[in-house]
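Student: Need coordinates for the below:
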Amino acid sequence: FCRSLKCKSIPGSYARMATDLGELLVPYMPTIRVPRTGDRVFKSECAFSYDSPESEGGLYVCMNSFLGFGREHVERHYRKTGQSVYMHLKRHVKEKATGAAGGAIPRRRNGKIFLDLELNRDFNGDGYEYEDEAKLVIFPDHFEIPLPNIEELPALVTIACDAVLNAPSPYKKQESDSWEEEIQVSRHARSLRQQENGVRIPPSGWKCAKCEMRENLWLNLTDGSVLCGKWFFDGSGGNGHALEHYKETNFPLAVKLDTITPDGADVYSFDEEEAVLDPHISEHLLHFGIDMLQMQRTENGHHTDNHVQPRVSDWEVIQEAGLKLKPVYGSGYTGIKNLGNSCYLSTTMQVLFSIPEFQRAYVGNLQRIFDYSPLDPTQDFNTQMAKLGRGLLSGQYSKPPMKSELIEQVMKEEYKQQQRGISPKMFKALASNGHPEFSSNRQQDAHEFLLHLINLVERNSSGSENPSDVFRFLVEERVQCCQTQNVRYSQRVDYFMQLPVPLEAASNREELIAYESKRKEAEENMRPPPEPFEVPRKGTSPVTYVTMVP
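Tutor: Predicted structure coming up:
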């Protein structure tokens, strides 16, 4: 291990040698703490920016408050608090060397691997490796003590450093539920009574018993009925006969036929209105002649005997799958990473920071907000709003790859232009704190989140500009008594106005009425709904009108 101190070439700093690290650290020992239960260690995100250990300057973690700071902001924290000892974390991403046979040569990794760090880049794990570097840095002279230095450091410092390096993410609970909540066992699974009606389901060739559709088919586990699922907005799916059957019979559980494998199947509870687990699924399927061990699926997720083209998923339609999109970079073109069902947050914040009033209130006053932020900026709403606004608008996290990197990628036929983007975990944790819905990882309504956010903006704008005033307007209501003809006026403040569009007011009223007539006729005759039609508008691309079916 290194026994000397070294100083990086930072302006105003100078090098000093020392043979006794313990003696050097004695004046700072009262400020170095070991993280206790409940302490949050921010070792993957700066409190004022989206810098991380992968950033060029790495991340500095205060050894007293355990807050993380990028190189641009650590000096501010030192001047404000007088805390001198920080742990500097730096992650180096390197391409693995290849041997004569073309395989990757195993490489020794230096230092500890910070297991809880989120990778900000989209590297293939098989072709790259990560080397993590840690050292203690003493301000203001930037003395550096490489870690580990177990034999040289005082025991308290060694314990504190080890605890920081091994601390879990402060968002661990949220991350564990990222994309969906844990699926629970259905309350109907153990007590399900199956009818002895002699129904046997073949291993392939399924179709809906009511409309003869051959995709999105569900097997009711009580009576063995094979029926289609709901209709999707892109015109695919089914006619909702499985749900209708439940409303008529109250038979609660159904399994999706093309998901059955020896490992399990997708089960849905109409009564509980969610996907569930059925511990006895093999027995329930065997009752209707289906042996799970004999069911196999192809790569596209469908059984080899049932040649049905899989429908394009809702997500693929929204993402414009199959279309060649040109990536854009720079100020105002920074993406937000999905934290797990957090699209509502991303869209809301992108829209807000496209509004000049919000840009001026937070990004325009960023330096003042940061300078007057409290000792724990992770809990200050204005600080986190300014941080998010700057992350979206500065272009710092939306830079195109270097020319040399592009040439290398093209030569390797691995050309993938991708934004680094930002991951607003700290903002989400603060904005949703104490809210029963937004603090969960369930899907949420963007309009409801916007109302919640405006409330936070107003609450934290006392004595300063309130950017949410841009939405604020006064609604006057007039109520007249039919008998006395007396009139009463009342006023209320509102932020959004709903604009319902009646069918009679549509410019293409005839087409819409014809479509509705065809759709109702298709429902009555148990046929698929008609194709949506397009109405070309002058100077624009054709607009598709679709009637949504619940």
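Student: Every contact and neighbour count from this point should use C-alpha atoms.
Tutor: Fine.
Student: Helices along the stretch 301-450 of the chain, start to end?
Tutor: 314-318, 343-352, 356-358, 366-371, 381-393, 403-411, 425-431, 446-459 (DSSP state H, counting those that start in this stretch).
Student: Next one: residue 311 relative to residue 301, how far apart?
Tutor: 11 Å (C-alpha to C-alpha, to the nearest Å).
Student: swap in residue 37?
Tutor: Counting by C-alpha to C-alpha - residue 37 and residue 301 are separated by 45 Å.
Student: before we move on, the earlier item: highest average neighbour count across the helices of the stretch 301-450 of the chain?
Tutor: Ranked by mean neighbour count, the helices of the stretch 301-450 of the chain are led by helix 381-393 with a mean of 24 (mean count of other C-alpha atoms under 10 Å).
Student: got the contact list for that one?
Tutor: 47-50, 331-335, 350, 353, 359, 362-363, 365-366, 369-370, 373, 377-378, 397, 422, 424, 426-427, 430-431, 456, 460 (C-alpha atoms under 8 Å, 6 or more residues apart in numbering).
Student: Same question for stretch 233-248.
Tutor: Outside stretch 233-248, the residues touching it (C-alpha under 8 Å, 6+ apart) are 210-211, 213, 215-218, 220, 226-232, 251-252, 270, 311, 314, 317, 523, 526-532, 546, 548-549.
Student: Selection in ChimeraX covering whichever of those residues are buried, please.
Tutor: Selection of buried members from these for ChimeraX, criterion 16 or more other C-alpha atoms under 10 Å:
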select :210,211,213,215,216,217,218,220,226,227,228,229,230,231,232,251,252,270,527,528,529,530,546
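Student: Next, the structure of the following sequence, for comparison with the previous one:
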Amino acid sequence: MSTTPNDRVVETAAKSLDDDDVVLEMIRACAHKNQCYSCGEDESVVDEKIVNDECAYTFASPFVLSRGEKEQQCRGIFVNMKTRRAVSRKYLRLDSRKTNRQGLYLERRFRKVFDDVKIEEEEKEEKRKSTPITKLGVGIHGGFEEEDFAKPKYTVAKDERIVVYDCERDVILAGMKVDFEKDRQTEEARNDDASSKLPTVVFECAKTISKKEGYDAKKDVMASWEDVPNVSKYSENLVQVKSEGKTRISPDPKTWKCFETGETTNLWLNLSDGVIGSGRRHFDGSGGNGSALRHYQSEKTKGNEYPLVVKLGTITPDGADVYSYAADEDDAVTDPKLAEHLKFWGIDIMSQVKTEQTMNEIQIDKNRTFEFDAITEHGKDLREVSGEGLIGLRNLGNSCYVNSVVQVMKECANVRKVFADEKQKEHVFETGNSGGAKAIENDPLAQTVKLFSSLTSSEYARTSEELSDETQKKQDLRGLAEGLAPRMFKRLIGEGHAEFSTARQQDAREFFEHCLEKFDKWQKDGVRESRFFANEHAGGVALSSISSEFQFETLARTVCGSSHKAKFEVGSHTVLDMCVPREKAVKIETTKEELETAASKRQKKEGEEDAPAPLEVPFATCLETFTQESIIEDYYSPAIQGKTFATRKTFLKTCPNVLALCVNRYYVGDDWRPTKMDCVVNVPERLNIESMRVDEKKDVDAYELLPEDVDMDANAAANAAPAANEITADDAIVAQLVAMGFSENGSKRAAIATSNASAEVAMEWVFAHSEDPDFNDPPVTTMDLSKDVDKTNSVSVEAISQLESMGFSSAASRTALRVSGNSNSVEAACEWLFANMDNIDDACAKAERELEEKEQAGGDASSTNDTTTNEIIDGKGEYELFGVVSHMGSNTACGHYVAHVKKNNQWILFNDEKVAVSESPPLGLGYLYFFRRL
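Tutor: Have a look, this model is predicted:
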């Protein structure tokens, strides 16, 4: 029996692993067997993407622990020189097996080398104290303090080897150290460095992997919270007119005053006609009287478009605060010709000195004195903690919304059961597609399991000794470059989504619901593909879907004002929305001192007024708004076959295991923009919502039902409920939008246009269409896509038409609709199409094959014999608070999120990487609250 060169090398290696010639022969043989290509010279034969600094299965990085024998427990990683993906030692065998016994890897072990850490930290602390806050952000230059982002400087010592790995025996047979900084062609290198004799193709491949910029090297910068103003379209051709007697503005600030009230602060100069007016009043009562806006509106009625105003006192050579009152902008803007426009009024921008706070500075001060300090417990020496469930997450740049939601969701029992169980994790990894780490990197189920299992284990926790030793703590001895960074998870959870796929800040509530939708899908796919360990056993218990823990039903009762007959509608939700009635806000007097922090008790600036006392809206009042009756005008009643009024009231029909409650502090201002109320809503730690539950006898049985099908004459039919294949506005969605200040017709239009998806989706439509000329006109009903179906493939013909209008082929559209499991879900189909855009033909062919196989097996695209349960769970409505996601900033599209989680009867603050015991959890300033049933 003949033996291969590789077999002979393995036999020889057992005798002389220290022999460089033997190691070289082993590497050559392994490279020949595995066809290792040089990704530096032949890009056509390999995937351009290289992941060289994070294991696909774990959060292991090239960095090793920095002391003693623990160096042998290296967290270094091994980069597969065929797939160019990294794995930890623990999953080296699995990666090799999944890549056809690949045996050639680049081992990477890094070590941080610190120098004079204590001196450096003292210098940084002094510098930090002396640096004024000028930017609305955390961890950015000029932003709020965040110790976690003030990392000590260090150099990186690298140790890299090309190793030969035997998958069968799970051993590293040999390795050769390589230094990619040296010139291997010199005479000295050829004589003294055995790696200079490595095959060029192997060396160049390893060098390219080593030199490739990794995830960490890309400098995931913590983004600013600020909204970046757009350039005003009115700037280029701005009309400027000098009125009689007004040719210039006085350079003396003492002479500036509002033309209407005589106020001398918060003044805005209209760049078109030179009128000085007062700015708008803030929600807390501070600010101006709005005369500048009224002047613009007055001129608008005369046919004059004078939209741009600049805040006096903020003008410097670097710019100024500029605002556009134009309806199609109505926002802070940038004026590229500001110097020219100011010069028209005799103002030399180069000689101006700032005397007033900019709008950004005003917001910074508000955050410093109230919201930011209270939520992050700024100024307090919080005790850091670490352990199972106490692992922080790195901010990838506006990813705090991801971190905060994940930190709370990991506390839910079903999330842990599905995504954090150790046996489940290993089985998910084992059943992944071929390709090893390369496949796992793009496997959403695997990456979700990776994230939650890491957060709930102690693998990445600091020891008590490390936490107590300040020097060690600053050196981050966990072996990670910068902490756990959920990059792969964030990419996959946002893939195909217009917002979550970007680096912009997002609404944590919307992301939470997006997570539930994705988790259910990934879990369902995993169960169908037998990727969960429980399904390997006959009669195994089915896994409940993640969303089922949060789902509850509401019952909306609409009572005709004339006949007193009622109709009832059941709705399914995962978040209980609580509106905050602005008119109920009162100033806090007795608790003001309790809310102040050391940072807010700073020495006031000269002339600075006391910050207004924070406002409070009682939580009981918010509960009342949910169940109180609302009036529906112009209601068509089938009982009287005519128009009348109706009352509407919503009850809880069921109570979930985990109650997610959203305190909606956002309202639509006079400018149609979402605005945040700076107020306290003291949500209790114990909550009983049984009073909100429907009483079947009193609330349902006591009413006679409104008729559904009645004979009507032609005139009545014209005003009656539309035919079954038409969409009418959901009364519940309309009521919520009307309560926020939108017109009834506009709200109905939004509900119909979004197919009654939800109030949040309808609100997005309103923001995009509020300036449409027909926005407030009576709505026109639209066809329900689900009624017109292609019988052959059970998909909506109208949905296919919509997708075709977006540029997709008919065949791809039909496949996407079938794969989505909903024949008329254009949104779900779009998400699938965009996710597979790079190779749409192959993706469609594969999907069709899978669909055909399922149909032949007696299933279809949307249901299988082995699936998750998604029943509505009901129980007693008594809860205890265990998690809070809080938001700081003017609206949910900017700002910063943190989470507070209650563990072992104490509250823990999760502020990205920082995990510490909370002394004063800001339960009155939260955005999302999570309760578990008692």
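Student: quick one: TM-score?
Tutor: The TM-score (TM-score structural alignment, normalised by the length of the first structure) is 0.71; 488 aligned residues with a C-alpha RMSD of 4.9 Å.
Student: For whatever residue of the first structure lines up with residue 501 of the second structure, which non-adjacent residue is spatially closest?
Tutor: Here residue 501 of the second structure is matched to residue 439 in the first structure, going by TM-score structural alignment. Nearest non-adjacent residue to residue 439 of the first structure, counting by C-alpha to C-alpha, 6 or more residues apart in numbering: residue 432, 4.8 Å away.
Student: Next: residue 365 of the first structure.
Tutor: Counting by C-alpha to C-alpha, 6+ apart, the residue nearest residue 365 of the first structure is residue 386, at 7.9 Å.
Student: ditto for residue 420 of the second structure
Tutor: residue 453 (4.1 Å).
Student: Just tell me what the one you found corresponds to in the first structure.
Tutor: Aligning on TM-score structural alignment places residue 453 of the second structure opposite residue 390 in the first structure.
Student: Could you measure from residue 48 of the first structure over to residue 383 of the first structure?
Tutor: Distance, residue 48 of the first structure to residue 383 of the first structure, using C-alpha to C-alpha: 7 Å.
Student: Give the residues shared as contacts by those two.
Tutor: Here residue 48 of the first structure and residue 383 have 370, 377 as joint contacts, going by C-alpha under 8 Å, 6+ apart.
Student: Quick one: end-to-end length of stretch 367-381 of the second structure, please.
Tutor: In stretch 367-381 of the second structure, first residue to last residue: 19 Å (C-alpha to C-alpha).
Student: before we move on, what about stretch 221-239 of the first structure?
Tutor: This stretch, stretch 221-239 of the first structure, spans 19 Å end to end (C-alpha to C-alpha).
Student: Same question for stretch 271-283 of the second structure.
Tutor: The first and last residues of stretch 271-283 of the second structure sit 26 Å apart, counting by C-alpha to C-alpha.
Student: Next, count neighbours for the equivalent of residue 388 of the second structure over in the first structure.
Tutor: In the first structure, residue 388 of the second structure lines up with residue 331, judged by TM-score structural alignment. By other C-alpha atoms under 10 Å, 16 other residues sit near residue 331 of the first structure.
Student: mind checking how far the nearest residue to residue 331 of the first structure once chain neighbours are set aside is from residue 222 of the first structure?
Tutor: Nearest residue to residue 331 of the first structure in three dimensions, chain neighbours excluded: residue 395, at 4.0 Å (C-alpha to C-alpha, 6+ apart). Using C-alpha to C-alpha, residue 395 of the first structure is found at 57 Å from residue 222 of the first structure.
Student: Those two - which one has more neighbours?
Tutor: Of the pair residue 395 of the first structure and residue 222, residue 222 is the one with more neighbours under other C-alpha under 10 Å, namely 21 against 16.
Student: Contact partners for that one?
Tutor: Contacts of residue 222 of the first structure (C-alpha under 8 Å, 6+ apart): 192-195, 251-253.
Student: count of residues packed around the equivalent of residue 373 of the first structure over in the second structure?
Tutor: Aligned by TM-score structural alignment, residue 373 of the first structure pairs with residue 432 of the second structure. When neighbours are defined as other C-alpha under 10 Å, residue 432 of the second structure has 19 of them.
Student: can you pull the contacts of residue 432 of the second structure?
Tutor: Contact partners of residue 432 of the second structure, counting by C-alpha under 8 Å, 6+ apart, are 439-440, 443, 446, 531.
Student: Which one of these is nearest to residue 403 of the second structure?
Tutor: For those, the minimum distance to residue 403 of the second structure (C-alpha to C-alpha) is 18.0 Å, reached by residue 446.
Student: what about the closest one, distance to residue 440 of the second structure?
Tutor: Look at residue 446 of the second structure and residue 440 of the second structure: by C-alpha to C-alpha, they are 6 Å apart.
Student: which residue sits closest to residue 277 of the first structure, ignoring its sequence neighbours?
Tutor: residue 185 (4.4 Å).
Student: The second structure: which residue goes with that neighbour?
Tutor: The alignment partner of residue 185 of the first structure in the second structure, by TM-score structural alignment, is residue 231.
Student: can you give me the strands for the stretch 201-350 of the second structure?
Tutor: Using DSSP state E, counting those that start in this stretch, the strands of the stretch 201-350 of the second structure run over 230-231, 267-270, 276-278, 308-311, 322-324, 331-334.
Student: Just name the most buried of those strands.
Tutor: Burial among the strands of the stretch 201-350 of the second structure, expressed as mean neighbours by mean count of other C-alpha under 10 Å, is greatest for strand 276-278, which shows a mean of 28.
Student: Give the other helices and strands that that strand contacts.
Tutor: Counting by 3 or more C-alpha pairs under 8 Å, 6 or more residues apart in numbering; DSSP states H and E, the packing neighbours recorded for strand 276-278 of the second structure are strand 267-270, helix 291-301.
Student: how close does that strand sit to the first structure?
Tutor: With mean C-alpha distance after the TM-score superposition for the first structure, strand 276-278 of the second structure departs from the first structure by a mean of 5.6 Å once superposed.
Student: Contacts for stretch 334-344 of the second structure, please.
Tutor: So stretch 334-344 of the second structure is contacted by 229-232, 235-236, 240, 248, 271, 319, 322-323, 348-349 (C-alpha under 8 Å, 6+ apart).
Student: ok, residue 520 of the first structure - how many residues close by?
Tutor: 14.
Student: how much space is there between it and residue 239 of the first structure?
Tutor: 12 Å.
Student: Now do the helices in the stretch 801-934 of the second structure.
Tutor: Counting by DSSP H, counting those that start in this stretch, one finds helices in the stretch 801-934 of the second structure at the ranges 810-820, 826-835, 840-856.
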